[in-house]
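Peer 1: Just to be clear, the model below is a prediction. Sequence and coordinates:
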Amino acid sequence: MGGYYVIAGKKVPNHILSMGFIGAYVAGYAAYSMKPKPAQPATPPIQASSSDEEAFIKEFLAKAEAEDKKQ
């Protein structure tokens, strides 16, 4: 069989150390990938120079969405 390392006074085979390392790596990746993602806004923010322009944009988008629903 392969070699071994002496850890805390015990002989630990190389294959056990490698399986432990791979298991810890996979567990760390799984924990990282399962983190909840921040919620993304449904539409990009409206960057208008005045409140009238912002109102016009919102009204235009509402009309366009209503028109899409009709079709």
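Peer 2: Cool, got the structure.

Peer 1: Every contact and neighbour count from this point should use C-alpha atoms.
Peer 2: Fine.

Peer 1: Which stretches in this protein count as helices?
Peer 2: 14-33, 51-70 (DSSP state H).

Peer 1: and the last one, which residues are buried?
Peer 2: The reference is to helix 51-70. Using 16 or more other Cα atoms under 10 Å as the test for burial, helix 51-70 gives no buried residues.

Peer 1: Structure two is appended below for comparative analysis:
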Amino acid sequence: MGGYQYYNVFGKQVASQYLAMATLATIFGGAYAATGGSKKAPVPGAAPPINASSSDEADFIKKFLEQADEKKEDKH
């Protein structure tokens, strides 16, 4: 067999290119598994709570957001 380096792994001879492929598959497979998983989709229409110091400020923010939504709907 031509020019390959062989290593003994658990009593079997394994060529170096197979060890390299197994190493790369383990690294990339582990990275893929770690970054995968369920992604939580944002709930449409859900807004963060309004932390206003007074009721007047809260009313102003609500009216402003309603006007911004109306402008957005008018453009489309």
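Peer 2: All right, it came through fine. What you see is a predicted model, and the numbers here were worked out from it, not measured in a lab.

Peer 1: TM-score for the pair, please.
Peer 2: TM-score of the superposed chains, computed with TM-score structural alignment, normalised by the length of structure 1, equals 0.71; 71 aligned residues with a Cα RMSD of 2.4 Å.

Peer 1: returning to that earlier point: could I get the helices of structure 1 in CSV, plus columns for distance to residue 39 of structure 1?
Peer 2: Shown next, in CSV, are the helices of structure 1 (distance: least, Cα to Cα, whole Å):
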stretch, distance to residue 39 of structure 1
helix 14-33, 16
helix 51-70, 22
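
Peer 1: among those, which is nearest residue 42 of structure 1?
Peer 2: helix 51-70 (13.2 Å; Cα to Cα).

Peer 1: tell me the average deviation of the closest one from structure 2 after fitting.
Peer 2: By mean Cα distance after the TM-score superposition for structure 1, the fitted helix 51-70 of structure 1 averages 1.9 Å away from its aligned residues in structure 2.

Peer 1: Contacts for that helix next, please.
Peer 2: Applying Cα atoms under 8 Å, 6 or more residues apart in numbering, the contact partners of helix 51-70 of structure 1 are 46, 47, 48.

Peer 1: May I ask which of the residues you listed has the most neighbours?
Peer 2: residue 48 (12 neighbours; other Cα atoms under 10 Å).
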